[in-house]
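J.: only geometry, no sequence info:
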C-alpha cells in the first residue's frame, strides 16, 4: 500500500477569501509568501514579466444578425479585453471582410472607446459568395499567435446552384483522438484518458468502443457522453501497446492507437470541488532525483495564484487543494514541475462560480406589430457600475441563431483562450447544472492552454512584438532643411481641419534632430494638417524647411490564410430561413430598381418633416454619437451675451453646472468634480487645459458638460468631461491662409444606423420598408443615474416577431447577454 506523503512547509498561495472580485482582477497576486531554492525557476517573476511586458488582448464582435442578404449592411460592435478586464492597451482596431479564399474585400479602421468600437460593412446588391468572413484584431495582437485573432463566418442568403459530379460523393473520414490527463501515459500509474471523436472538419460524432492490448484482451470500454467526448481510466503496463477498436457513424470498423506510455515520470490528476481544485501527484518507479521534490504552479490569465513544493522523496504519492472560492471565472492552468524546473505534466480546469455576468432585464414598454408602428423596449441594469452595451432588434423569423453559436460570454471566457475548435460553446454557459460542468471539463481535458508555453518562458523565449500599441492616430515626421541650432527650443504650430469643417490647434515641441510626434488624434476619412514654425516672423524658417510626414495606421492587409477547417465547418442557415430572406431581398432589389427608374419623379416630391431644434441641428453639425444623447448639459453660445463677453471657456462655465468647481483663470484654472479633474475635449479631441483656455469665446459654437462618468474619455471619465466645439466657416480659412498643409488619412468614415421615424416624417410612411434589422445601437451606456434605458424603433411592413439581443460589459469586466423574442 502506498503511503501518502505531506507537503513540506513552503507551499504558497494567495488568500482571496476576503478580497473583492474586482480587487482580485487588478491585484491577483499581492504578495509571495515563500522562496524557492536557488535551483528552482522563479515562476512568479516569469509570469510577472509576461503579464507586465506582454499582456495579451482578445476581441469579440457582436453582430446585428446571424446571416445577411445581398445589399444589406453588416453592423458590428467590438469588445476588447485583456485578461479579465476591458483592455486599456490598444486605441485602434481593424476589421476585414474576406471571401472564402481569404481575399480581403473591405477593411475598416476604427478608434477604441471604452475598450470597444463599432463599424459596418456594406454588401453589394449582387453577390456570388454564399459565405464571407470577418476578421478583427488590434495591431498589438499581431505580435502574438495569429490564432488569437477573431474570425467569424458570415452566411450570405443566396441560392447556389448544385453542380453534379460523376466522381460521386467524397468518402467521409472520422478521427478519434486521445488525451491522457496531464499529457502522458506513465507505465504503472493509473490515468484518466479523455477522447474526442470528430469528422474530418472537427465536427463531433458519437462513438463507442473498447481499448485492447496487443493480444486483443479488453482493457477498458468507452462511449462518448457529450459531443463526441468522454473519458476512461487505465493503467498501462511496461512493454504493452494499446489501441481502440470502434465503429464510425456509418458502421465501418476503425482502429486507433493510443499514445505510447513513458517508462517513468509523474502524473497529475485534478478534480474540482465547490471551492477548490484537488490535485493528486503520482511518481512512478525509475525516476531520478529531480522528482524527489516537485512544484505545483497554477495561473489564471498570466497571474500566479498558487504554487507549492511537494515532497515525493519518501512516498510516491501526494495531494493538495488549490483554493478557488474567490477566483473570477476562467481557465486555470495547473502545471507540475520537477525540482529543476522542468514541466512534466499539465492540465487546465474551468473555474466557474457563476460570477462572470451581470443581469440585464429586457422588456417591451410599447409593442405594436402593425405596419410601421412604434415600439419601445426597456433595458434595466441592477448596478450603478458603468455598463457598455450593444442592442440589436431584428425580424425573428429571418434572423435565426445558428446551432453552434459563440457569444460574448463563451468567446471571452472559453474559445479565445484554448487551442482547438469547440462546438457550440454557448452550451457550457447555459446553466449551472452539474452535467454541463462535467461536459465543460471534458472540453478542458481535450484542449490545451494556448496563451503561452512554460517551456518558452523558462528558456527565455519571449514573444517578438514588433508593433507597439497605438495611441489612436499618431502623426510623426521630420523637418529637413534646418540646422540643429535653428530648431533648438522651437515648436511646430499645427491646425488640423477635419472633413466636417471642425478644427483643432496644437503646438508640438521639436526634437533636436527635427523629429516630432502628434499622438492621440481621432478623426475620420481625411483631414488637412496646416503647419509652420512657432513665432516664425515672416515665415523665415518655415519657408526654408520641408517636412516628411507619416502616421501609425497600418496600411497593409494581413496575409494570414483562413483556417481551411473553419471554412469547411461552415453550417448553412436553415433552407426555409434562407428562402424567406431571399424573398425579402428580391423585393428590396426590385424596389431599388423602381426607385432609380423613377428618380426624376420622386425628386419633385416635397418632403417636409418636423422642424429640428437648434440643439438638434448643432448636434448633427458638430458631434458624433459618443458626444450626444448622454447625460450632458449643453450651452449654445451664439445668442448668449455671457458667452459673447466671456474671457475664456472655464470662466464662462463658473457657477453654471452643479457640482463642477472651477477656480483660477486662464491657463492656471483648475477644475474639480467628484474628487477628480474632468477630461477636456476640443472638437472631440482630448486636450489639456491650456488648449481650451486659449480659445477666444467668440470662436466657440457650443460647450457640452458631461456629468460623471463620461465613457468617451480614457479611463472611463470618472470625473465627467467638458467638450468645446469651435465655429466653422470663414474663420477657418482666415487661420490657415498662406500655410503649407498635408492631407492625412484617418479612421474609416463613420456609418450611423438609419432608423425611420414614421410619426414625425409622414411623407415616407407610404414608401416600402423591407428592413430586416429594425434597430441597431452599438453604444447604449448606463451608469449610476442611467440604470433604465428606453429605446424606440419602428416596425417595417411585414415583421410579426422581434428578436432583441443585448450584449455588453461593465467596468469590472463582467459580461451580460440577454435574448428575447417579442410577438
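T.: Received it, and whenever you're ready, just let me know what you need. From a predicted model like this one, the values you see are computed outputs, not experimental measurements. Residues are numbered from 1 along each chain as shown.
J.: drop to CA atoms for contacts and neighbour counts, all remaining ones
T.: Fine.
J.: Give me the contacts around the helix or strand where residue 78 lies.
T.: Assigned by DSSP states H and E, residue 78 belongs to strand 73-82. Strand 73-82 has contacts (C-alpha atoms under 8 Å, 6 or more residues apart in numbering) with 55-65, 68, 86-89, 115-123, 390, 412, 776, 778, 808.
J.: let's see it at 6 Å
T.: 56-64, 87, 115-123, 778 (C-alpha atoms under 6 Å, 6 or more residues apart in numbering).
J.: Same question for stretch 106-114.
T.: 91, 92, 93, 94, 95, 96, 97, 712, 747, 748.
J.: Over to stretch 633-645?
T.: 698, 701, 702, 703, 704, 705.
J.: Can you give me the neighbour number for the closest residue to the third one other than its chain neighbours?
T.: Put plainly, it is residue 702. Leaving aside its chain neighbours, residue 702 sits nearest to residue 636 (4.7 Å; criterion: C-alpha to C-alpha, 6 or more residues apart in numbering). By other C-alpha atoms under 10 Å, 16 other residues sit near residue 636.
J.: Now, the contacts of stretch 106-114 that are in strands?
T.: Taking DSSP state E, the ones among the contacts of stretch 106-114 that sit in strands are 92, 93, 94, 95, 96, 97.
J.: Only the buried subset of the residues you listed, as a ChimeraX command please.
T.: In ChimeraX, a selection of the buried entries from those looks like this (16 or more other C-alpha atoms under 10 Å):
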select :92,93,94,95,96,97
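J.: Could I get the ones in strands among the contacts of stretch 106-114 in TSV, plus columns for distance to residue 134?
T.: Formatted as TSV, the ones in strands among the contacts of stretch 106-114 follow (distance: C-alpha to C-alpha, whole Å):
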residue	distance to residue 134
92	17
93	13
94	10
95	7
96	6
97	5
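J.: Out of the ones in strands among the contacts of stretch 106-114, which comes closest to residue 603?
T.: When these are compared for distance to residue 603 (C-alpha to C-alpha), residue 97 wins out at 34.6 Å.
J.: how far away is the closest one from residue 529?
T.: 31 Å (C-alpha to C-alpha, to the nearest Å).
J.: Repeat that for residue 380.
T.: Per C-alpha to C-alpha, residue 380 is found 44 Å from residue 529.
J.: Pick out whichever of those two has more residues nearby.
T.: Using other C-alpha under 10 Å, the more surrounded residue of residue 380 and residue 529 is residue 529, with 22 against 16.
J.: Confirm that residue 733 sits in a strand.
T.: No - if the criterion is DSSP: H, G, I helix; E, B strand; the rest coil, then residue 733 is helix and not within a strand.
J.: That one: neighbour count?
T.: Counted with other C-alpha under 10 Å, residues neighbouring residue 733 total 11.
J.: Neighbours of residue 184, how many?
T.: By other C-alpha under 10 Å, 21 other residues sit near residue 184.
J.: swap that for residue 334, sorry
T.: Counted with other C-alpha under 10 Å, residue 334 comes out at 23.
J.: right, and the secondary structure at it would be what?
T.: strand.
J.: dropping in the other structure now:
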C-alpha cells in the first residue's frame, strides 16, 4: 500500500503539476515518516499469580507486516511502573513470540505489557502498545474489583472540522473516561437562548459515540446535553458558528469514498484548492480544483488501497497551501478483506480429556499460522481488542476506545465507526509541521538483529588499535576463534547477531614474553548497542480498583480454575522427577565410559588410552593457564616441549603427538587459547591404528557442566552475551490419570504461535479436552507472502 498514487478528476478537477510547498511537504512525508505499530495477542485476558503468560507479537508498518525491525522489546510492569520482567523477541517477517512466567508471590493488581521496537522510540511514546492485564492472587491483602463509579466527559466534533452558517453539518459526540463508560446514553441539542426546546435528539451507537446533524445560524450559540443510563448529565458547547469557510462531507461505500466540498463566502471560491488523501503517511490521492466554483464532489475508488481496508486521511488545502478541512474515512467498512481458514478435516469431541484435531489445507497460500484454542463457556463475552482493531484502528490513535474490536465484528455498525473517525485526529504527523519542512529526529536506526560492543582492558588500560583473540561459544555449538582489532576508542563490535542461546565471549591478548598467559590482568565488558527504553508516560486507566480483601476472598471462576491448573502441573512435575529418580537408581554404568561413548567415534577408540573426565570428575585445573600446561606429568609417556611461541607441544614416546579438537586436526596455539571450562574430556591415545599417537580434546555439549566450574570463579576475560529470549514450548498432552488429577481445569487447551505447513503435510491443530468443555473457541491468524490477512475465529462443538 506504499507509494500509491491516484488522480480522480471531475470536469473542473485537474492534476497538480507544479512543484509547490505542498508537493515538497508530500515528498517530506513519504521520505521521513515511516512508522511502526504493534499488536500483542495473549492466550488469556486475566491471570493468576504463578501462571505463564503466552504472547504473540505482530509488528506492522502501516497495514503490512514490518520489515524495518528484527527486534522487539516486550516488558511487564506493575501499577507503580516498576519493571517486573522483560523479553527481547526475535522478529521474523514482523512476527515474534514469547512468554512471561509470573511469580507466585505477585501482588494482586493490574499489570501492564508494553511492546515496542527500537525504531519506535524515535516517535511519540503514546503510540507504543500498553496492554492491561489483571493478575489475581488469593494470598494478596488486596482484591481487584470493578469500579462502581464512572467519571466521564463529552465533546462534540463537526465533520471536517468546520461549522459554517447555513450549512447542514454532521457532528460526532464522543465520551471519554479513565475508568469505564456508561452502557448507553442519549442527548439533545439546544440553542442557549431557548434551552427548553430541543433542536434535535440522538442516541448513542455504543459506549463511545453518537451522531447528529444540525444547520447552524450565525450568531447563535449551541450546546449538547448528554445523559447516561444512571441519570448523570453533562453539557458541552458546540464550536462558534463561522460566516465563511469550507465545508467537507465524506461517505464510505463498497465503491469507494465520495467527498463533497462547499465553499461559503470565499474570495476565490474553491479555485486552486487541493484535495490530498494519505494512507499510512503515504500519498494515495491528490487533485486540484482549477475552476472558479463554490461546490465540487468526486468518488475516490477503492483501488487507491488495492482494495484493502484501512483509514484514508482526507485533507483540503486552500490556494495558499493552508490546511482548511480534514476528515478520516474507513475504506470499505462493510466489506472487510479477511480470509478464512481452509479446514479439510476435523475430529471434535466433548468427552472429558478426549483428543481433538483440526486439519488445515496444505494447498493454501497461507503457510504459517498462529493458533489459540480455549474452552468456550457459551457466554457472550464481547472482545475488548483483537488483531483487526489494532491493525486498522487503535494502533494509529492514542485516545482510549472502549471495545474497539466491536467495529470489525460480524454485526459491526459502520455508522458508529464513521462517527468515531470524525471524533479522531491523525496524530502520526501534523500537516503544519510537515509543510514547514520539519522531520522526525531519528536517533535509533533499525538494525539487523542484535549488536554489541566489547571493551577489552589489560592492566587497567584500554587496548587501542590492538589485535586481540576472541573465543566465541554459542550454546551447544563448538567454540569459534576469531581475531579482531579494537578501534581508536578501544572497542570491538559484534554486529547482526541472531541467536537465543547464551554466547560466551572470551578475550585473549598476545603474550608479551611468549610465556605468560594471554588472560593475565585481562578484563572485558559487554554493552548492547540498543537497550530497552525507559517508560516515561502514564499507564492507561482501567475499570479496576484495589480494595482491602475480605477474610473469605472471592476470586473470579477463571482464576480459581487457573490456580487448580497450577496445582495439577506441579503434581505432574513431581511425578516426572520421581520417575527420573527411579531410572537413575536402576542405572549402574560408569559415567566416564558413557562420556567417552557420547563424545568419541570408533576411529578414536583405543584400548591403549588414558581418559580425563572433566564433566563427572573434579580435575583441579583451576590453577592452570591452559589444558596443555595442566597435562604435564599426568599421563605415562606424555611429555612437552615449548615451541618458539612459548607454547607447550605434546610428545608421546619422543615423537610429536597429533592434536585434535573434537576429532578435527588442530595445532598447539589453538588449544592453548581454549578455556579449560569449555573442555569436557581429554583422551591420550597411544599407537591407535590410523590415528597413531595423539591428544584428543573434546568440548562441552548440550547441558554439560564441568566439575571445575563449580569451584572456579568466573574469569574476568570472559562474559556472557544475552541473545534473544527463546520461547518456551507449550506442551500438548493429556493429563495422566496415574498422577491422580481429579479435575482438569485448563482454559488454554492449545497455543502455537508458529504452526507451519511442512512438505505438503496438512498443518494439524491437536489438543486434549479438559473435564468440562463442551465447545471450543478457535482463533487462527496468518499472512501470506503478499501480506493478505487470514483471521478466523470460530466456535467448534
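T.: Perfect, I can see it now. The structure displayed is predicted, hence computed values, not measured ones.
J.: related to what we said a few turns ago, in JSON lines, list the contacts of stretch 633-645 of the first structure along with neighbour count, secondary structure and distance to residue 497 of the first structure.
T.: Formatted as JSON lines, those follow (neighbours: other C-alpha atoms under 10 Å; DSSP: H, G, I helix; E, B strand; the rest coil; distance: C-alpha to C-alpha, whole Å):
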{"residue": "698", "neighbour count": "16", "secondary structure": "helix", "distance to residue 497 of the first structure": "18"}
{"residue": "701", "neighbour count": "18", "secondary structure": "strand", "distance to residue 497 of the first structure": "16"}
{"residue": "702", "neighbour count": "22", "secondary structure": "strand", "distance to residue 497 of the first structure": "17"}
{"residue": "703", "neighbour count": "21", "secondary structure": "strand", "distance to residue 497 of the first structure": "19"}
{"residue": "704", "neighbour count": "19", "secondary structure": "strand", "distance to residue 497 of the first structure": "21"}
{"residue": "705", "neighbour count": "22", "secondary structure": "strand", "distance to residue 497 of the first structure": "23"}
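J.: which one of the residues you listed is nearest residue 271 of the first structure?
T.: Of all the contacts of stretch 633-645 of the first structure, residue 271 of the first structure sits closest to residue 705, with 54.1 Å by C-alpha to C-alpha.
J.: quick one: what's aligned to that closest one in the second structure?
T.: Structural alignment leaves residue 705 of the first structure without a partner in the second structure (criterion: TM-score structural alignment).
J.: do residue 46 of the first structure as well
T.: With TM-score structural alignment as the criterion, residue 46 of the first structure lines up with residue 28 in the second structure.
J.: I'd like to know how far its match sits from residue 120 of the second structure.
T.: Taken as C-alpha to C-alpha, the span from residue 28 of the second structure to residue 120 of the second structure is 19 Å.
J.: Which residue is the nearest non-sequential neighbour of the aligned partner of residue 791 of the second structure in the first structure?
T.: In the first structure, the residue matched to residue 791 of the second structure (TM-score structural alignment) is residue 817. Counting by C-alpha to C-alpha, 6+ apart, residue 817 of the first structure lies nearest to residue 807, which is 4.4 Å off, once chain neighbours are set aside.
J.: Ok, residue 235 of the second structure next?
T.: Closest residue in space to residue 235 of the second structure, ignoring its immediate chain neighbours: residue 225 at 4.5 Å, by C-alpha to C-alpha, 6+ apart.
J.: Equivalent analysis for residue 369 of the first structure, please.
T.: Nearest residue to residue 369 of the first structure in three dimensions, chain neighbours excluded: residue 800, at 5.5 Å (C-alpha to C-alpha, 6+ apart).
J.: Could you do residue 25 of the second structure as well?
T.: Spatial nearest neighbour of residue 25 of the second structure, excluding adjacent residues (C-alpha to C-alpha, 6+ apart): residue 435 at 4.9 Å.
J.: Now which residue in the first structure aligns to the one you found?
T.: Aligned by TM-score structural alignment, residue 435 of the second structure pairs with residue 458 of the first structure.
J.: follow-up on the earlier one: can you tell me how far the match of residue 46 of the first structure is from residue 280 of the second structure?
T.: For residue 28 of the second structure relative to residue 280 of the second structure (C-alpha to C-alpha), the value is 14 Å.
J.: When these two are compared, which one has more neighbours?
T.: Neighbour totals were compared for residue 28 of the second structure and residue 280, and residue 280 leads with 23 against 17 (other C-alpha under 10 Å).
J.: Distance of the aligned partner of the more buried one in the first structure relative to residue 49 of the first structure?
T.: Aligned by TM-score structural alignment, residue 280 of the second structure pairs with residue 301 of the first structure. Using C-alpha to C-alpha, residue 301 of the first structure is found at 13 Å from residue 49 of the first structure.
J.: Over to residue 105 of the first structure?
T.: Per C-alpha to C-alpha, residue 105 of the first structure is found 39 Å from residue 49 of the first structure.
J.: How about residue 74 of the first structure?
T.: Computed with C-alpha to C-alpha, the distance linking residue 74 of the first structure and residue 49 of the first structure is 40 Å.
J.: What is the aligned counterpart of residue 119 of the first structure in the second structure?
T.: Counting by TM-score structural alignment, residue 119 of the first structure corresponds to residue 98 in the second structure.
J.: do the same with residue 729 of the first structure
T.: So, by TM-score structural alignment, residue 729 of the first structure is matched to residue 700.
J.: With the flanking residues excluded, which residue is spatially nearest to its match?
T.: When the adjacent residues along the chain are set aside, residue 700 of the second structure lies closest to residue 680, with 4.8 Å between them (C-alpha to C-alpha, 6+ apart).
J.: What's the separation between the corresponding residue of the first structure for residue 415 of the second structure and residue 270 of the first structure?
T.: Counting by TM-score structural alignment, residue 415 of the second structure corresponds to residue 438 in the first structure. Using C-alpha to C-alpha, residue 438 of the first structure is found at 13 Å from residue 270 of the first structure.
J.: Between the two, which has more neighbouring residues?
T.: The neighbour comparison of residue 438 of the first structure against residue 270 (other C-alpha under 10 Å) goes to residue 270, with 20 against 16.
J.: where's the more buried one, which helix or strand?
T.: strand 266-272.
J.: cool, and residue 297 of the second structure?
T.: Residue 297 of the second structure belongs to strand 295-301, assigned by DSSP H and E.
J.: where do the helices sit along the stretch 451-600 of the first structure?
T.: Applying DSSP state H, counting those that start in this stretch to the stretch 451-600 of the first structure gives helices spanning 454-458, 484-487, 540-544, 564-568, 575-597, 599-603.
J.: That concludes my questions; thank you for your assistance.
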